[in-house]
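Chemist: generate a structure from the sequence data that follows.
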Amino acid sequence: MDHEDSARFAFLHAAPVIGGAALLKLPPLLGALGDGLRGPLLAGSVAAFVAAYLAPRYLARHFEHRALIPFSIYCSVVGLGSLAYFAVT
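Modeler: So this is what the prediction gives:
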């Protein structure tokens, strides 16, 4: 699988999980307890939709010319740092 296909697969794989979480959390937020949250909820949903739509396109173009080695090093360092932090605390 090439980089473009793997990025597209990862985003498509996350869509059902995000949709399921939205279905579980939206009714309480839109009910009587969420009176002041409707505007920010709508703005956040629109921003998340735009970002989720544009991110795979950007990553596909990015992966055509660049490799994932710097990102994998970053993930490894942050992951090991997080493990060390949570092991100590």
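
Chemist: CA only for contacts and neighbour counts going forward, please
Modeler: Will do.

Chemist: and residue 49, how far from residue 56?
Modeler: Separation of residue 49 from residue 56 (Cα to Cα, to the nearest Å): 12 Å.

Chemist: of these two, who's got more company?
Modeler: residue 56 (19 against 11; other Cα atoms under 10 Å).

Chemist: second input sequence below; structure requested for side-by-side comparison:
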Amino acid sequence: MRHGAARFAFLLATPAILGAGVLKLPDRAGPMGNGIHGQVLVGSLLSFIGAYVSVRFLIRYFETRTLTPFAIYCVLFGIGSLVYLNT
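Modeler: Just a heads-up that it's a prediction; the model follows:
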């Protein structure tokens, strides 16, 4: 069940991330991107590899573990944010 939910979440996010990249592509390929085409290409390739490795790791992680550490992190960060914003 957790494995399927994780796969679904990652598959659901993929088109949104790809769409955001495609929307920015004309800016980077046009005059605003002069001199950085190589860096944009290398950065895009490395971010794709990093995202792929991360998704593979997390799907395997969710097969045997839970989101309890992440839930604890979220609660603590939320409390810390409330304290910081209210001071």
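
Chemist: mind checking the TM-score on these two?
Modeler: With the length set by TM-score structural alignment, normalised by the length of the second structure, the two chains reach a TM-score of 0.81; 87 aligned residues with a Cα RMSD of 1.8 Å.

Chemist: quick one: the helix or strand containing residue 63 of the second structure to the first structure mean distance?
Modeler: Applying DSSP states H and E as the criterion places residue 63 of the second structure in helix 37-64. Here the mean offset of helix 37-64 of the second structure against the first structure after fitting is 1.5 Å, by mean Cα distance after the TM-score superposition for the first structure.

Chemist: again, but for stretch 5-17 of the second structure
Modeler: Stretch 5-17 of the second structure sits 1.2 Å off on average (mean Cα distance after the TM-score superposition for the first structure).

Chemist: now do the buried residues in that stretch.
Modeler: residue 6 (16 or more other Cα atoms under 10 Å).

Chemist: contacting residues around that stretch?
Modeler: 55, 59, 62 (Cα atoms under 8 Å, 6 or more residues apart in numbering).

Chemist: I'd like the residues you listed as a markdown table, with distance to residue 4 of the second structure appended.
Modeler: Shown next, in a markdown table, are these (distance: Cα to Cα, whole Å):
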| residue | distance to residue 4 of the second structure |
| --- | --- |
| 55 | 13 |
| 59 | 9 |
| 62 | 9 |
